[in-house]
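>>> Provided below for reference: sequence and predicted model.
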Amino acid sequence: MTKLEWIDWLVLIVTLLAIVGYGTWKTRGRKNVQDYVRGGNTSKWWTIGLSVMATQASAITFLSTTGQAFTDGMGFVQFYFGLPIAMVIICIVFIPLYHRLKVYTAYEFLENRFDLKTRSLTAILFLIQRGLAAGITIFAPAIILSVVLGINIVYLNIIIGILVIIYTVSGGTKAVTVTQKQQMFVIFAGMLAALFITLNMIPDEVSFTEALDIAGATGKMEVLDFSFDLENRYTVWTGLLGGTFLMLSYFGTDQSQVQRYLSGKSMKEMQMGLLFNGLFKVPMQFFILLCGVMVFVFYQFNPAPLNFIDASTEKVLQSEYRNDYIQLQEKQNELFSEKKTISMQLAESHNPALKQQLFSLDSIEKTYRAESKFLIKKAIDSEYASDFNRLSNELEALRANPTSDAFIAKSEELDTLYADAAKDTQTNDRDYMFIRFILKHLPTGLIGLLLAVILSAAMSSTASEINALATISSIDLYGRNQKEDKGEEHMVKMTKWFTLMWGVIAIIIACVADLAENLIQLVNIIGSIFYGNVLGIFLLAFFFKKLQANAVFIAALITQVIVIIGWWFDWMPYLWLNLFGCVLVILIANSIQVLTKKTDLNV
């Protein structure tokens, strides 16, 4: 646990309360659906652009992307290569249609084109995947801050969720949009300051160009990968093909994004807002990855821990594996001395042979880190081993009567123990790297600002998500299935109740979530499972004018089952699931239509 100085607390609290207070005050008293759901259609293009960027830039972006760069380098930026292409297509195809129909949600269009059940199905698919993602965007910063502040993660999930609920319930879409401008200002200021300070902490003898050279020697600056290796998640092709389809789905059919630009003053403002996002999003992600790479360079000249999760390190040092871990730390310390010497020599001479040496030393360090994770896992497993054995033996003795209260109680106790062990076994420290660097090495005041960056990003994403979830629940499901018109005031009231409901659900999901391999990948995987199918449904609606609703509905159900099976058995990198799901639903729908016509002719 790291103790924050009072100035950091002041910067953090004042920043967050100012954003929540401003958003609540600025958008109070919205009484009709047009104002509450579409923000009164008053947003200018720069507001839309910043709001769209803020919706996508969650806390996960800063915690996981920097950790991704520290571990694997700049190659993750290829994930976003399809985004500018997607923005142009959405501006040409999606926005004119949405604007002409004056829809409140993306899925209203599907009922006009097909039928109510197709609209309801896509709305439900959205609610599932975005509801899960909303919980993760709360959970990500809560994990970190629970370690930093020594506060129970459940309490932090609740605090973050409540802050978002306050202004989102109060002002709806306008509150989300207004606060996101302030949040993006905080985010840009914090990340620029972090990069500037990090560069200043690298030895004076090492210029920025030389720092990039050191990073490049270990493969961290390999941005482009033109290989067709399906085992590689991030290549130019996965970015341009899979990434384009993911971004088309996300920005064109995901209500959390569609609602941002539907608040635009005119169709031109909506289009310019998305083009602004297409122009600046890739450089922004490149910049965030570069921050992670510069932290990596910093640790070539400063000792780095074997594992960035202090709590996990403490556990292994209190276990029977303490001596093994200390010996591993000593090896890493010796390795650090070699790395520092070679890095300084490389900065002075640019000798290719030194690059190869640095690359080899970095590979050795990776093996040390992997071994440290193995020791941590063994330490935690041994801590729980006796309880596992005891409960297993007790269950075995009761197995003759598996429906008894005693057997059920012991089974539940064992399940709880498994869950506790899983939470404790946090060996994958990528998502902790950046925050630990901030807390250990950055100056007082800037720490508070960067914690505010992380929380602001979490709040901006979560607010957009629960705002969209509430809109879909209210407009597409509740409102559409009412037999009589309930009136504007009633619908606004119900949308507020749905906002509260989804905020509470997001908090609950955050409380039961667990650390994945990498949080930003987890969010993208969840999206990829559903987005391709939904995008395919929209493309069928746009370009296949003779296709009937039943064929699309059945095809969508079949496709979703196949995609989930494909993800479960890991048929392909998750980015390809977007293209796969999109193409599959189009093929199946057209096949069903043809078979149905043939059957009708035979009859």
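The structure has been received and is ready for your questions. Numbers count the residues shown, from 1 in each chain.

>>> C-alpha only now, for contacts and for neighbours.
OK.

>>> buried ones in the host helix or strand of K597?
Using DSSP states H and E, K597 sits in helix 574-602. Buried positions in helix 574-602, judged by neighbour count with 16 or more other CA atoms under 10 Å: 574-590, 592-593.

>>> helix/strand/coil for N232?
coil (DSSP: H, G, I helix; E, B strand; the rest coil).

>>> right, and D514 touches T425 too?
No - the pair D514 / T425 is not scored as a contact, 10.2 Å apart, by CA atoms under 8 Å.

>>> which SSE is immediately downstream of the longest helix that the chain contains?
Secondary structure assigned by DSSP state H gives helix 153-201 as the longest helix of the chain. Following helix 153-201 in sequence order, the next helix or strand is helix 208-217 (DSSP H and E).

>>> who does the following helix or strand past that following helix touch, helix- and strand-wise?
Per DSSP H and E, the first helix or strand lying C-terminal to helix 208-217 is helix 236-237. For helix 236-237, there is no helix or strand it packs on, judged by 3 or more CA pairs under 8 Å, 6 or more residues apart in numbering; DSSP states H and E.

>>> putting a second one here so we can go through both:
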Amino acid sequence: MSWIDWTVLLAFLGYTIWDGTRRGKDASTIEGYLLANRSMPWWAAGLSVMATQASAITFIGTTGIAYVEDMRFVQTYLAIPFAMIFICMFLVPFFSRMQNFTAYEVLEERFGLKTRLTTSGLFLISRGLALGVIIAAPSYVLALLLGLPLYLTILIIGVIATLYTTVGGIAGVITTDVKQMAIMMFGLIFCFILIWVNLPDEVGFEGALYLAGSLDKLTVLDLNFDLTEKYNVWSGVIAAFFLMASYFGTDQSQVQRYLTTDSVKNARKSLLMTAYAKIPMQFFILLLGVMLYVFFIFNSAPASFRASEPVAQNEQQQIAEQKILKEYEVAHLSRREAALAVVQERDPDTQQLFVETDAALNAARDAEMALQAEIRQADVNDTNYIFPYFILNHVPVGIIGLIVGGIFAAALSSIDSELNALTTVSIVDWYQRLKGDLHTEAHYVKSSRGVTFFWGALATVSALLMGETRSIIELVNQIGSYFYGSILGVFILLLWVKRANGIGALIGLISGMFSVFAFDRLFFNTATGNYSFIFPWDTMPDGYVKAIEFLWLNPVGTTVVIVVGFVVSLASKNK
């Protein structure tokens, strides 16, 4: 990056620290520090909800998924409007009436302290694990963009987020989230327009869509019901409903946003903002990834976006790499000529030739990735490096710094929210509850700041120790799917199963967690039709695929919790 871009980036990071910490003066009480005295405007809370979920995961990972695959990932978000209506009807009034600090306080009155602590403990574990990923994943990309050591980018993200969240509390978090969301959207829209205007004149936007459609890149909906397929309409509407209802309705990082508003009406409005805006926003980001694919049909691109320099270490590998890169270069030129021809002719023969040349190029790309994996003795992919490569090589000077700032903003907007939520649960559900309400407001505010610093430091250290991830956004959703369904089941027992009691809810929750982990390790042999449990330490036999993909773990966990919780509750009452 040029000195101009560095100046823009440093100015943005400096402003973020100032903007977040200046709200510290409003956090003199525990309610002010954790809930902003329930005085935040609905639109700010709504933007914070969107920014918390979006993060660098959306900025980097989603565009990469569309580039490598297609747009079917948008199906994951089809359930959001239904989940938001469900939450607005049932959970928001319930939380508002209870005037609680956390989503898990309400469990104790009916199900007892053990259930409250177990559920909140699962939140601490799940979000604590995810927070390290949220810091680590964009740090790899930013290290490449900035030419800095990896540990330094991790420290920059971790330290800045921890600093202003520790000082400013939830008000500082929401204030910075609003600006960070604006920077993120500016960067995405600018890149989309930049790609559009730099396409060849004879192609244009309509021609780009025709080319993408020829390669099935514009595939959005998959109507086939298949539990082994990650993304289809059924997993997006049914399975993802449980994920989204639990994430937005029972995850403290989201619940805390609408608890900062002053009424049920404003809490609902903050959630409905996401219900209306999330699918169009996600569709646009995926379309940006598709347009990026078309852009690199007509512009040079490396065989691997992850490493622009050859990685071969011995003569045999050097020969193999030279052969692969030659094949890639020939395929790239052939594909470009075929693409121009198909835009002009638009007949089946030229279209088929274009598809074949694209397949040849991707075969060379796959061979290069396999060679890198062999040399590095590790799984290698470049999904998370595609969009950053475009930024670094095709965005004008000055704007690069702002867009890189947008990636930082995307990372920070999720980290600060998670830190504040982890602190709230740690203080309210554990420290304050177990120690008793014996201390002053000043003590709890001071303790909250100390706990925020602890979680920030722990997440930063775990990010430093973490390996590189395959796809940022998928990994975070997978981590959440291990926990969310079971936690949602406990809240359903609370609201609608009147006969459920504490022992039933607790055993149901534990059973739900075990069922999720069991189904996650269930594999299907496509040749014999046999099912087998294969644990992570076992060698994966050939021909096996997952029996159900990760989104379906959510309804599994919810169903098991409800059924077991109801049965055990009845049995314990009869006994």
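All right, it came through fine. Note that the structure is a prediction, hence the values are computed from the model and not measured.

>>> circling back to that earlier point, the longest helix of the first structure aligns to what range in the second structure?
Aligned by TM-score structural alignment, helix 153-201 of the first structure falls on residues 150-198 of the second structure.

>>> could you do stretch 364-374 of the first structure as well?
Taking TM-score structural alignment, stretch 364-374 of the first structure hits residues 360-370 over in the second structure.

>>> mean deviation, that stretch versus the first structure?
For stretch 360-370 of the second structure, the mean deviation from the first structure after alignment is 1.8 Å (mean CA distance after the TM-score superposition for the first structure).

>>> now swap in stretch 406-413 of the second structure and tell me
Mean for stretch 406-413 of the second structure is 0.5 Å (mean CA distance after the TM-score superposition for the first structure).

>>> now do that stretch: which range of the first structure does it align onto?
Using TM-score structural alignment, stretch 406-413 of the second structure pairs with 453-460 in the first structure.

>>> who touches the matching stretch?
Identification of contacts with stretch 453-460 of the first structure by CA atoms under 8 Å, 6 or more residues apart in numbering yields 16, 54-55, 57-60, 62-63, 137-138, 141, 160-161, 163-164, 176, 179-180, 183-184, 186-187, 190-191.

>>> give the closest residue to the counterpart of L488 of the second structure in the first structure in space, chain neighbours not counted.
Using TM-score structural alignment as the criterion, L488 of the second structure maps onto L535 of the first structure. Excluding the flanking residues, the one nearest L535 of the first structure by CA to CA, 6 or more residues apart in numbering is S249, at 5.0 Å.

>>> in contact with the one you found, which residues?
Per CA under 8 Å, 6+ apart, neighbours of S249 of the first structure: 531-532, 534-535.

>>> after the helix or strand encompassing K378 of the first structure, next one along is what?
Assessed by DSSP H and E, K378 of the first structure sits inside helix 352-398. Sequence-wise, the next helix or strand downstream of helix 352-398 of the first structure (DSSP H and E) is helix 405-424.

>>> in the second structure, what range does the helix or strand just after that following helix match?
Of the helices and strands lying after helix 405-424 of the first structure in sequence (DSSP H and E), the nearest is helix 433-441. Mapping helix 433-441 of the first structure onto the second structure (TM-score structural alignment) gives residues 386-394.

>>> relative to the first structure, what is the average displacement of that stretch?
Looks like 1.0 Å for stretch 386-394 of the second structure (mean CA distance after the TM-score superposition for the first structure).

>>> only the buried residues of that stretch, if you could.
386-392.

>>> ok, residues contacting that stretch?
Outside of stretch 386-394 of the second structure, the residues within contact range by CA under 8 Å, 6+ apart are 1, 60, 63-64, 141, 145, 191, 289, 292, 305-306, 400, 403.

>>> any chance of a PyMOL selection covering the buried ones in those?
Buried members of the contacts of stretch 386-394 of the second structure, defined by 16+ other CA under 10 Å, are picked up in PyMOL with:
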select buried, resi 60+63+64+141+145+191+289+292+305+306+400+403
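
>>> measure the residue nearest the centre of the second structure to T63 of the second structure for me?
Among the residues of the second structure, the one closest to the centroid is I473, at 3.9 Å (CA atoms, centre = their mean). As judged by CA to CA, to the nearest Å, I473 of the second structure and T63 of the second structure stand 10 Å apart.

>>> and for L259 of the second structure?
Note on L259 of the second structure: its distance to T63 of the second structure, by CA to CA, is 32 Å.
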